[in-house]
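**Q** Sequence plus predicted model, see below.
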Amino acid sequence: MLVIEYKIKAKLHQYKAIDEAIRTAQFVRNKCLRYWMDAPKDAKINRFALNNYSTKLREEFSFVKQLNSMAVQASAERGWAAISRFYENCKNHQPGKKGFPRFQKDNRSVEYKTSGWSLHKTKRRISITDKKGIGELKLLGKWDIHTYPVKSIKRVRLVRRADGYYCQFVLDTEVKEQLESTGNLIGLDVGLEYFYTDSNGHTEENPRFLRKAEQAIKYAQRRIYKKEKGKNGRRKARKRFAKKHLRVTRQRNEHAKRLARCVIKSNDLVAYEDLSVRNMVKNHCLAKSISDAGWRQFRQWLEYFASKFERVTVTVNPQYTSQKCSGCGTIVKKSLSTRTHNCKCGCQLNRDENAAINILNLALQARGGHPRRNAVGVGVTTLVGETLLEQTLTLSTEYPAL
């Protein structure tokens, strides 16, 4: 599964038509959620029931009928994705909140399936053929979609961001590449002082993109409240503020992708901790720094490139990886401020390097002491094997800097 993204160049009335299509998609999703909530207990509400209900919405509301029928169906599937995720969390006894479906108020995309759009013969323009009045859109970007047949395009998505509108093509194609074996094994310990420290002692600097841009972001936010509500000045100030946050998000994602690609291509086996970032950010003293580091994005890209290049990724339990001595296995208690590991056996290492060695040892134990070629690894999930709808919601695919 691959997502190719182009920026859209269009006229003002076309942008307004895209916004109307996005609002309609949000309306259909929310109506499907309300239909599920209000249904009797003995009623069986599933994906097909929501699809049938979306057809009734087309008959009841004229603005819904103007949207392509498959786009309406895709919006209903988004509602069912939220419901099925809630059911799955309850079934698996997920700790904490189960993710009860909520109504959406900030939807930024509308999705078409195999109809409602047509590519120009040059494949540099796309026409949206429903009755919303979007029309022909010019595609700007470096991706060459000519190398893929039109039949492999399973979904087309129009996305609104702070700096403009984008068109995404979801392609049903294999994203795999065979690499020669390097014979290298590595363990990674992520942190805040350094982005990660590997079992060879190498450290990667933590870029801290949000911290560096924080002063400019706060200034842009203050400028919003100095403008009068409802005026163009306030709208432009909000747009400038959103662009600064979008830039930080893209920097963080590109940094994680670049590092993950290099790590995977250089090693046959990569081991890392199975961290629960959701629980870690509950520490209000470190929440901003943990979020700024982007550990979750780094892990997602590691798993993606492991599947693409047919490498092995292994997750291990992070318990005692920092306290345990990598030389003799003795537990050496140390506080978070202690950055050096000293053991009675004579082992003296940086705290993070010691943890990275322990992570690698645990991964080798889980795999029987030697690496075996496996695109998925032990105890991890890859995004390539997910359904089209899950790809829609996560967008964990390889694309250039936006």
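**A** Good, I have the coordinates.

**Q** alpha carbons only for contacts and neighbour counts from here, please
**A** Will do.

**Q** So which residues of the protein form strands?
**A** All strands of the chain, identified by DSSP state E, fall at 2-9, 109-112, 117-119, 125-128, 135-140, 153-161, 164-171, 185-190, 194-198, 203-205, 269-273, 312-316, 340-342, 348-350.

**Q** Distance from the chain centre to the longest one, please.
**A** Mean C-alpha position of strand 153-161 versus that of the full chain (C-alpha atoms, centre = their mean, to the nearest Å) differs by 15 Å.

**Q** For it, name the packing helices and strands.
**A** strand 109-112, strand 164-171 (3 or more C-alpha pairs under 8 Å, 6 or more residues apart in numbering; DSSP states H and E).

**Q** Determine the angle, from 0 to 180 degrees, between the last one and strand 135-140.
**A** Using axes from the mean of the first three to the mean of the last three C-alpha atoms, to 10 degrees, the direction of strand 164-171 lies 90 degrees away from that of strand 135-140.

**Q** alright, now check it against this:
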Amino acid sequence: MMICQHFLIEPTKEQEEKLFYTLYLCRKLYNYTLDQRIKHYKEYGKGLTYEEQQNMLPKYKKEHPEYKAVQSQILQDVLRRLDRAYKNFFDKRAKYPKFKDKYHYTSITLPQSEAKRNFGKEGYVYIKNIGHIKIKAHRNFDPTKVKTINIKYHAGKWYINLSIEVEEEKEKTVIREKAIGIDKGINSIAATSDGELYSNPRWLQKSEKKLKKAQRQLSRKKKGSKNREKQKKRLAKLHEKVANQRRDYLHKISYNIVKHNDIICVEDLQVKNMMKNHKLAKSIANAGWGMLDKYLQYKAEREGKIFIKVNPAYTSQRCSGCGRIVEKDLSVRVHKCECGLEIDRDVNAAINVLYEGLRQLGITA
């Protein structure tokens, strides 16, 4: 199983200049190969493949000697990145690939490199022609298990994402009492069948005034000016703070749930389709339902526990006590049934999610 660990890195001034130059050359190659594909299609009626462009790469490097300063694997990843963009377009997952400017090409990827963690909270990553870059490694990682390294520039800082292969725990004996159902919502990001409600801190809404003010200040700055560049960094830092708050909170929720349960049942919500509702899109995106599912799944797999998604149909309307359908709109927050059950509607839904998950696993509720 692959997991990703995210760290801050601290390149020296000289290393930072080399990283910026590498990004510039990678962006230039990306735009060149995109233009090459467009022209080839217009002339011959078919596009170029990754393999064909890879075979053309040595000739391009000979014609542009400045590319000797860039590791070959970084350049090959540029071609793979463009190939993925085309595949996403043809699979209708994204729009047609666009030419990149410096604001939209901010990372490089190395399929093989050297990353190590020393004693304490420091480590390093070695990149050919750039050197050993300091990593602020706040948690352990096994350098022998690192498969790919991604270095990204964002909001005035440099980050490293390590894709690490970890072994899954051997399957454990499932204890029925440690199964849980989870209902995702907007008022509560997650409600569990145990009756626990994880509140929604609404990070984006709390920061909205600051973000709008920063965005207005940016729009007033002259394009291409240094002041505009500075304001872009300020705005990016505000967005980064909101994203970090969301990730941290969801990691804590998922860790707590996986730690205390052996079976985790969640709703299989079609988040992309739900985002088409413009009245709820911002709230859904801010809640991070998809991110929570991802964190729960990889933590469960890592610990040898069971993670299962169930059909969300009628989980909110069905009574978890007697099975009767009790229709109610979103404004009704308490489930009341003729059978006498009175319970929070999200907890009622979480219990139904648990029952459906156990049914799929063939376990009697």
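**A** Looks like it arrived, so ask away. None of these values were measured; they are calculated from a predicted model.

**Q** Kindly provide the TM-score of these chains.
**A** For this chain pair, the superposition-based TM-score is 0.86 by TM-score structural alignment, normalised by the length of the second structure; 356 aligned residues with a C-alpha RMSD of 3.0 Å.

**Q** Tabulate the strands of the first structure in JSON lines, adding columns for distance to residue 260 of the first structure and mean neighbour count.
**A** Formatted as JSON lines, these follow (distance: least, C-alpha to C-alpha, whole Å; neighbours: other C-alpha atoms under 10 Å):
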{"stretch": "strand 2-9", "distance to residue 260 of the first structure": "18", "mean neighbour count": "21"}
{"stretch": "strand 109-112", "distance to residue 260 of the first structure": "28", "mean neighbour count": "24"}
{"stretch": "strand 117-119", "distance to residue 260 of the first structure": "34", "mean neighbour count": "16"}
{"stretch": "strand 125-128", "distance to residue 260 of the first structure": "33", "mean neighbour count": "18"}
{"stretch": "strand 135-140", "distance to residue 260 of the first structure": "27", "mean neighbour count": "18"}
{"stretch": "strand 153-161", "distance to residue 260 of the first structure": "26", "mean neighbour count": "20"}
{"stretch": "strand 164-171", "distance to residue 260 of the first structure": "23", "mean neighbour count": "20"}
{"stretch": "strand 185-190", "distance to residue 260 of the first structure": "11", "mean neighbour count": "24"}
{"stretch": "strand 194-198", "distance to residue 260 of the first structure": "11", "mean neighbour count": "21"}
{"stretch": "strand 203-205", "distance to residue 260 of the first structure": "12", "mean neighbour count": "15"}
{"stretch": "strand 269-273", "distance to residue 260 of the first structure": "10", "mean neighbour count": "26"}
{"stretch": "strand 312-316", "distance to residue 260 of the first structure": "11", "mean neighbour count": "25"}
{"stretch": "strand 340-342", "distance to residue 260 of the first structure": "27", "mean neighbour count": "17"}
{"stretch": "strand 348-350", "distance to residue 260 of the first structure": "23", "mean neighbour count": "16"}
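
**Q** Make JSON lines out of those strands and add distance to residue 212 of the first structure.
**A** Shown next, in JSON lines, are the strands of the first structure (distance: least, C-alpha to C-alpha, whole Å):
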{"stretch": "strand 2-9", "distance to residue 212 of the first structure": "27"}
{"stretch": "strand 109-112", "distance to residue 212 of the first structure": "30"}
{"stretch": "strand 117-119", "distance to residue 212 of the first structure": "42"}
{"stretch": "strand 125-128", "distance to residue 212 of the first structure": "38"}
{"stretch": "strand 135-140", "distance to residue 212 of the first structure": "30"}
{"stretch": "strand 153-161", "distance to residue 212 of the first structure": "22"}
{"stretch": "strand 164-171", "distance to residue 212 of the first structure": "24"}
{"stretch": "strand 185-190", "distance to residue 212 of the first structure": "20"}
{"stretch": "strand 194-198", "distance to residue 212 of the first structure": "15"}
{"stretch": "strand 203-205", "distance to residue 212 of the first structure": "14"}
{"stretch": "strand 269-273", "distance to residue 212 of the first structure": "27"}
{"stretch": "strand 312-316", "distance to residue 212 of the first structure": "31"}
{"stretch": "strand 340-342", "distance to residue 212 of the first structure": "28"}
{"stretch": "strand 348-350", "distance to residue 212 of the first structure": "27"}
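
**Q** Just send the helices and strands packed on strand 153-161 of the first structure back as a markdown table, with distance to residue 345 of the first structure too.
**A** Below are those laid out as a markdown table (distance: least, C-alpha to C-alpha, whole Å):
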| stretch | distance to residue 345 of the first structure |
| --- | --- |
| strand 109-112 | 58 |
| strand 164-171 | 55 |
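
**Q** quick one, which of those is nearest to residue 177 of the first structure?
**A** Nearest to residue 177 of the first structure among these is strand 164-171; the distance by C-alpha to C-alpha comes to 16.8 Å.

**Q** List of residues touching that closest one?
**A** 1-9, 15, 139, 152-160, 388 (C-alpha atoms under 8 Å, 6 or more residues apart in numbering).

**Q** What residue in the second structure is paired with residue 82 of the first structure?
**A** When the second structure is aligned by TM-score structural alignment, residue 82 of the first structure is paired with residue 85.

**Q** With adjacent residues omitted, what lies nearest to that match?
**A** residue 97 (5.9 Å; C-alpha to C-alpha, 6 or more residues apart in numbering).

**Q** Aligned to residue 270 of the second structure, what sits in the first structure?
**A** Residue 270 of the second structure maps onto residue 276 in the first structure, by TM-score structural alignment.
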